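In: got a predicted structure here, sequence first:
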Amino acid sequence: MIDWNVARSTARRLMRPGPDLSAAEVEEVVAELREASRIAETPVREFTGLTPAYPTPVLVVDRPRWADANLASFELLLKPLDARLEAEGKLPTGLPRAVGRRVTGAEFGAIVAFLGGKVLGQFDPFAEGEAGPGRLLLVAPNVVHVERELDVDPTDFRRWVCLHEETHRAQFTAVPWMRDHMLAKVDEMMDATDIGGGAVTEMITDALPELVRIVRGESEKSLSDLFQNEQQRAVVDQITGTMSLLEGHADVVMDDIGPEIVPSVAEIRRKFTKRRGSGSTMQKIARRLLGYEAKMRQYSDGAKFVRTVTERVGQDGFDAVWAAPENLPTRAEIADPQAWVARVHG
């Protein structure tokens, strides 16, 4: 369905350049991010009780390399869907297919280019490594851009970012079923995809009124919400609950551990939270369309869930979320932590 070469070239072409850094400055940033990641490992393990079962690489990358890495993971995740649609004869052939793949590739590349200027770090659980799956990506130009924009201490900010990303690394490499669970949910989404017959036309027709509301800021939905069927929406609710937990947990860790190794953590959090709600009108529209605003809510909603559950049942009670997939909170339980406590702890 997607021409991945076009996606990669489009992302690179549209990717905005990062901050102007000399070779020496680049070397310093890369070295300090690697060191910040190393420094964050032990405090994260001790605070969370999550000990990774195997090592995963830490890659300090620029924006184009981040785009390449994510497109490679998307390509891997979408291969089963491509194969199924091919076998069912639901993909066009000849010129329409060639043109459609290039158009879709360009659209996908444009989205990745937009996100590539915003992501500070990311644990990619789907990449295959020598010791096991997963790799930690730290996007150096974005880290430098934000620390300068916020006017905060660079060393403190880099360590703060690494606390968050190291938590994600622990979540996926210390919880043995987490990666397979997420892959299974992606597979469920793919299995529920229907692009045959008039399915796409019908979805687009139904989506247009809601699309206008999204642009106006009157709806909390994103483009992806508009093109999901009922079965997919159920899976997305489950994935959203899990992602809110993971992001919120990482935010709690970075703020609670922060004072130990990040002296200015309170200032960084205050300025960073304010920045999340800023931006031009066009940027805010783009973020709404791509679901970026909803992604930001995952951090705050998930953090509230983690803190509320921990207050009510203690750290051991909260740690039940890592025991089995069925203990993960649903989207509704993220908003109502007591419902999760009642279901899991009785």
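Out: Received the coordinates, thanks. Numbers count the residues shown, from 1 in each chain.
In: CA only for contacts and neighbour counts going forward, please
Out: Noted.
In: center of the protein - which residue?
Out: Q122 (7.0 Å; Cα atoms, centre = their mean).
In: just the element for it, please.
Out: Assigned by DSSP states H and E, Q122 belongs to strand 121-124.
In: got the buried residues for that strand?
Out: For strand 121-124, the neighbour count (16 or more other Cα atoms under 10 Å) marks G121, Q122, F123, D124 as buried.
In: contacts for stretch 299-309?
Out: Residues outside stretch 299-309 that contact it (Cα atoms under 8 Å, 6 or more residues apart in numbering) are 244-249, 251-252, 317-318, 334-338, 341.
In: one more time with 7 Å
Out: The contact list for stretch 299-309, computed with Cα atoms under 7 Å, 6 or more residues apart in numbering, reads S244, L245, E247, G248, H249, D251, V252, F318, I334, A335, P337.
In: and the last one, how many neighbours?
Out: Okay, so that is P337. P337: 22 surrounding residues under other Cα atoms under 10 Å.
In: break down the stretch 51-200 of the chain into its helices, ranges please.
Out: 63-87, 94-116, 140-150, 154-174, 178-191, 199-216 (DSSP state H, counting those that start in this stretch).
In: relative to V44, which of those is closest?
Out: V44 lies closest, by Cα to Cα, to one member of the helices of the stretch 51-200 of the chain: helix 154-174, at 6.2 Å.
In: put this next to the first one:
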Amino acid sequence: MADDDTPDRFDPSDGFDPQDFQELLRNLLGGGGAGGIDPAQLEGLSRMGIDPAMLQQMMAQMQAAFAQPGAGDGIDWSAAKTQALHLSNKDGLSIAASERTEFDQAFALATLWLSEATTISELSAPPVAITRGDWVEQTLPVWQELAEPVADSIAGALTAAIGEQTPEEMRQLVAGAGAFMRRIGGSLFAAQLGGVIGRLSLEVVSGGDVGIPVMPDGVAAILPQNFADFGRDLDVTDDQLALYLATRELAHARLFRHARWLRLHVISQVTEFARGIHVDTSAFEDLAARFDPSQPEELRALIESGALLPQRTETQEAALGRLENLLATIEGWVDVVTADATARLPESAKIAEAVRRRRAVGGPAEQAMASLVGLELRPRRLREAAAMWRAVTDAVGSAERDGLWDYPDLMPTAEDIDDPQALVARLRARAAGEAPPRDAFDDALDELLAQAAEGDTPGEAPGDGRDGPDDREDPRPV
């Protein structure tokens, strides 16, 4: 309701007062849409400094946000799914029977070959050929989980910006709109996420193509619709390419099914990074100063480009380094196992190099995560990690190598990628029942213990840190 000062701020002769504004909100939120609002009300808004065209542009989004019963303050992700499926299904909704047969045969042979190259067991569910739309449906929950922290941040920033830009005399009228504006901001971000995922579905060739576990646990899949584009410039036969990609996809899916902890480990590192992001509200303010509601492309481009995301902090840079090492360790293992399993293919080396180069420049997940959560999923040390796994395989065999995935504390570290021979020496010592070779950590520990022993001598000054409830009287003569 208007306070006693309202007549000083709103002149009735302007043809618009707070009661008119309340009536406009009731029409809007009651589902009347643009048709339920008197044009005279929109004309009156301009006298209050509100752009009627911008308000009309927002109406559809506002009513869509309020049309979801029981949505509360959370993000409505239905817009993401709708947009992604619209893009993914534009070239067809089905796969030819001949293509399914081709990939079923490739998966069957790849399963046999892979069982010779790794001790990690087969999948319980048969691998499948899926459409782009199927890929969207099955991976969207993971993309949503990864992007939700940033979506919340954008929604909160929009709420704050609206509060700062609202004239003082109107703040009481819109005081209860915070949750509503959060849903508007979240819905806008969700729509952009759907667009990125939809375009991503036009590029990926398999479930593990993006480097992170986006498919359901234990599911291996290939997208025949994108298969031809991937191999167009490789100058290899389709049957060899299908066998290689099927083997690599199975290796990726087997690893994550075997190491149950690994999936959560990867997802947690990504979401931990994303939660450290705080949207720069100044970007909203700069856009508002020049925003043309008849051309909303600039707002969409702002979100898609990642311009709302500030520079990474030192903590985030460190988290990114850990994640890149983790992804390189995973994909390095997949590379080595796939190479061993496909050694019979004449062109396997050429295909492997094409896959590595594709991943080295970011792969199909690069745009998706870099623009939405500021995260580049590049396994920058993929070649070094693959060299480490090759050294381990040659030294101790596939069984000892695959055993490193049994528990999180056994998995190779970034230091092992730097020095594979130290890891090999530890594995050989463990297999022989011997104490592991000494390393820099052991030397540093010995030095600390020696310094502590030297400090425990007669004549030590009082207050040296050894006093305490467990101190005993020193029986040695002075």
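Out: Thanks, I have it. These numbers come from a predicted model, not from an experiment.
In: TM-score for this pair?
Out: The TM-score (TM-score structural alignment, normalised by the length of structure 1) is 0.69; 307 aligned residues with a Cα RMSD of 4.4 Å.
In: just the ones of the contacts of stretch 299-309 of structure 1 in strands?
Out: Judged by DSSP state E, strands contain none of these.
In: and which of those is nearest A69 of structure 1?
Out: For those, the residue nearest A69 of structure 1 by Cα to Cα is E247; the value is 20.6 Å.
In: the closest one maps to what in structure 2?
Out: E247 of structure 1 maps onto E331 of structure 2 when the alignment is built from TM-score structural alignment.
In: its match and P216 of structure 2, how far apart?
Out: 18 Å (Cα to Cα, to the nearest Å).
In: the two: which is more packed in?
Out: Between E331 of structure 2 and P216, counted using other Cα under 10 Å, the more crowded position is E331 (26 against 14).
In: contacting residues around the more buried one?
Out: Applying Cα under 7 Å, 6+ apart, the residues near E331 of structure 2 are L382.
In: go with 10 Å
Out: Contacts for E331 of structure 2 (Cα atoms under 10 Å, 6 or more residues apart in numbering) come out as 208, 211-212, 248, 251-252, 325, 337, 356, 359, 379, 381-383, 385-386.
In: write the ChimeraX selection for whichever of those are buried.
Out: Buried members of the contacts of E331 of structure 2, defined by 16+ other Cα under 10 Å, are picked up in ChimeraX with:
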select :208,211,212,248,251,252,325,337,356,359,379,381,382,383,385,386
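In: L449 of structure 2: which of the contacts of E331 of structure 2 is nearest?
Out: Relative to L449 of structure 2, and with distances defined as Cα to Cα, the nearest of the contacts of E331 of structure 2 is N325, at 32.1 Å.
In: shouldn't that closest one be in contact with Q269?
Out: No: taking contacts as Cα atoms under 10 Å, N325 of structure 2 lies outside contact range of Q269: 11.5 Å.
In: gap between the longest helix seen in structure 1 and the chain center?
Out: In structure 1, taking DSSP state H as the definition, the longest helix is helix 230-261. On the basis of Cα atoms, centre = their mean, to the nearest Å, helix 230-261 of structure 1 sits 10 Å off its chain's mean C-alpha point.
In: quick check: which helices or strands does whichever helix or strand comes after that helix pack against?
Out: Using DSSP H and E, the helix or strand that follows helix 230-261 of structure 1 in sequence is helix 265-276. Helices and strands touching helix 265-276 of structure 1, by 3 or more Cα pairs under 10 Å, 6 or more residues apart in numbering; DSSP states H and E, are helix 140-150, helix 154-174, helix 230-261, helix 292-318.
In: ok, back up a step: from the chain's centre, how far out does the strand holding Q122 of structure 1 sit?
Out: Centroid separation for strand 121-124 of structure 1 versus its chain: 8 Å, with Cα atoms, centre = their mean.
In: helices or strands up against that strand?
Out: Applying 3+ Cα pairs under 10 Å, 6+ apart, one finds that strand 121-124 of structure 1 makes contact with strand 58-61, helix 63-87, strand 135-139, helix 140-150, helix 154-174.
In: nearest to I2 of structure 1, of these?
Out: Nearest to I2 of structure 1, of all those, is helix 63-87, at 8.5 Å by Cα to Cα.
In: in that closest one, which residues are buried?
Out: Across helix 63-87 of structure 1, burial judged by 16+ other Cα under 10 Å covers 63-71, 73, 77, 81-82, 85.
In: can you redo the helices and strands packed on strand 121-124 of structure 1 as JSON lines, where the extra columns are distance to A36 of structure 1?
Out: Listed next are these as JSON lines, based on distance: least, Cα to Cα, whole Å:
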{"stretch": "strand 58-61", "distance to A36 of structure 1": "11"}
{"stretch": "helix 63-87", "distance to A36 of structure 1": "19"}
{"stretch": "strand 135-139", "distance to A36 of structure 1": "11"}
{"stretch": "helix 140-150", "distance to A36 of structure 1": "12"}
{"stretch": "helix 154-174", "distance to A36 of structure 1": "5"}
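In: closest to F114 of structure 1 out of those?
Out: Closest to F114 of structure 1 of these, according to Cα to Cα: helix 63-87, at 9.9 Å.
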